[in-house]
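> the sequence isn't on hand, but the structure is:
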């Protein structure tokens, strides 16, 4: 019996030693969350150029761009210029004769494309078109006219 007991004890010890040295495996999750966001990248100037007051034709089709970045797939909520959504009107003012004004109108798309990412070269462009009606600048003081508009961008 003692031989059987010894062999059983040796087998039990071997099994215990083997189980103690066996590796165990478990899964570990690694997580992150990317926040959906947007930011305005640039609001470029619109230059109507030199205006000829003799003929004073309408000036149409002048364009500029506004660019933004959004997280890939995020669509911004709104882009407004001077509070207008898709169009606005205002007037440029002479540099020194504040009574002299050149009225103009701007239009742009209110359907804003989803973002392509926040990295370099991923900017989304919105084209802004400007027009000046015929004759509105024929009796004005020569010189520079300008107007600063507010561009609001809602992510």
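Thanks, I have the structure now. The structure presented is a predicted model; accordingly, all values stated were derived computationally and were not measured.
> could you use CA atoms for every contact and neighbour count after this?
OK.
> quick one, longest strand in this structure?
strand 59-70 (DSSP state E).
> residues in contact with that strand?
36-48, 76, 114-118, 122-134, 155 (C-alpha atoms under 8 Å, 6 or more residues apart in numbering).
> strands of the protein, residue ranges please.
Counting by DSSP E, the chain has strands at residues 38-43, 59-70, 78-81, 87-94, 101-107, 124-132, 145-146, 151-154.
> can I get the ones you listed in TSV including mean neighbour count and distance to residue 14?
Converted to TSV, these look like this (neighbours: other C-alpha atoms under 10 Å; distance: least, C-alpha to C-alpha, whole Å):
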stretch	mean neighbour count	distance to residue 14
strand 38-43	17	64
strand 59-70	18	62
strand 78-81	18	72
strand 87-94	17	84
strand 101-107	18	84
strand 124-132	19	68
strand 145-146	16	92
strand 151-154	14	70
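> can you list those strands in CSV and add distance to residue 28?
Output for those, formatted as CSV (distance: least, C-alpha to C-alpha, whole Å):
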stretch, distance to residue 28
strand 38-43, 33
strand 59-70, 32
strand 78-81, 41
strand 87-94, 53
strand 101-107, 53
strand 124-132, 38
strand 145-146, 61
strand 151-154, 39
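> try this one side by side with the last:
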């Protein structure tokens, strides 16, 4: 066999092995997934301020409502909104200066508006909280000072 014939056989064998390699290949598709869990987040929780109380006349005090704002995952409404541990009002609170106490209430309507997302450009949703403080003896005979209470606000989808 001549070297030329041998070269042709080697080239033919190389070409046929290349075609065998292409017959051995395979393709498939891969599934890619992600799961978004619905969430609700409080954006702002303002202070409910009953202002300076006048013990001489001791009127009922109804300050302007304050808006707690929230955002939820698009299409997700709040499943629970709590003031203190309550999902509906009124919440009965007690302000204290460490010695004396003053009672008050907070009322609200549980929110049902679904969110439109959590990102920038999304307008938060308001939940008005309406405070009321009885007058008269509720605060007529307490000592001077600042009265406070921390009230937890909670939202969940």
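All right, it came through fine. Remember, predicted model here, so these are calculated numbers, not experimental data.
> mean per-residue distance, the longest strand of the first structure to the second structure?
Following the fit onto the second structure, the mean deviation recorded for strand 59-70 of the first structure is 1.6 Å by mean C-alpha distance after the TM-score superposition for the first structure.
> so how far is that strand from its chain's centroid?
How far strand 59-70 of the first structure lies from its chain's middle: 14 Å, per C-alpha atoms, centre = their mean, to the nearest Å.
> of the strands of the first structure, which is nearest residue 10 of the first structure?
strand 59-70 (68.3 Å; C-alpha to C-alpha).
> angle of that closest one against strand 101-107?
Between strand 59-70 of the first structure and strand 101-107, the angle comes out at 50 degrees (axes from the mean of the first three to the mean of the last three C-alpha atoms, to 10 degrees).
> relative orientation of strand 59-70 of the first structure and strand 124-132 in degrees?
160 degrees.
> spatially central residue for the second structure, please.
Centroid-nearest residue in the second structure, with C-alpha atoms, centre = their mean: residue 41, separated by 1.3 Å.
> to which residue of the first structure is residue 139 of the second structure aligned?
When the first structure is aligned by TM-score structural alignment, residue 139 of the second structure is paired with residue 137.
> surely its match and residue 56 touch.
Yes: Residue 137 of the first structure is within contact range of residue 56, at 6.5 Å (criterion: C-alpha atoms under 8 Å).
> start and end of stretch 67-77 of the second structure, how far apart?
17 Å (C-alpha to C-alpha, to the nearest Å).
> and that stretch, which stretch of the first structure?
The aligned range for stretch 67-77 of the second structure is 65-75, by TM-score structural alignment.
> the longest helix seen in the second structure corresponds to what range in the first structure?
Secondary structure of the second structure per DSSP state H: the longest helix is helix 3-23. Aligned using TM-score structural alignment, helix 3-23 of the second structure spans no residues in the first structure.
> what are the buried residues along that helix?
Under the neighbour-count criterion of 16 or more other C-alpha atoms under 10 Å, helix 3-23 of the second structure has nothing buried.
> same deal with stretch 31-50 of the first structure?
37-40, 43.
> what's it in contact with?
59, 62-71, 74, 76, 115, 123, 130, 151, 153-155.
> try stretch 123-133 of the first structure
Contacts for stretch 123-133 of the first structure (C-alpha under 8 Å, 6+ apart): 41, 46, 57-69, 102-109, 112-113, 115-117.
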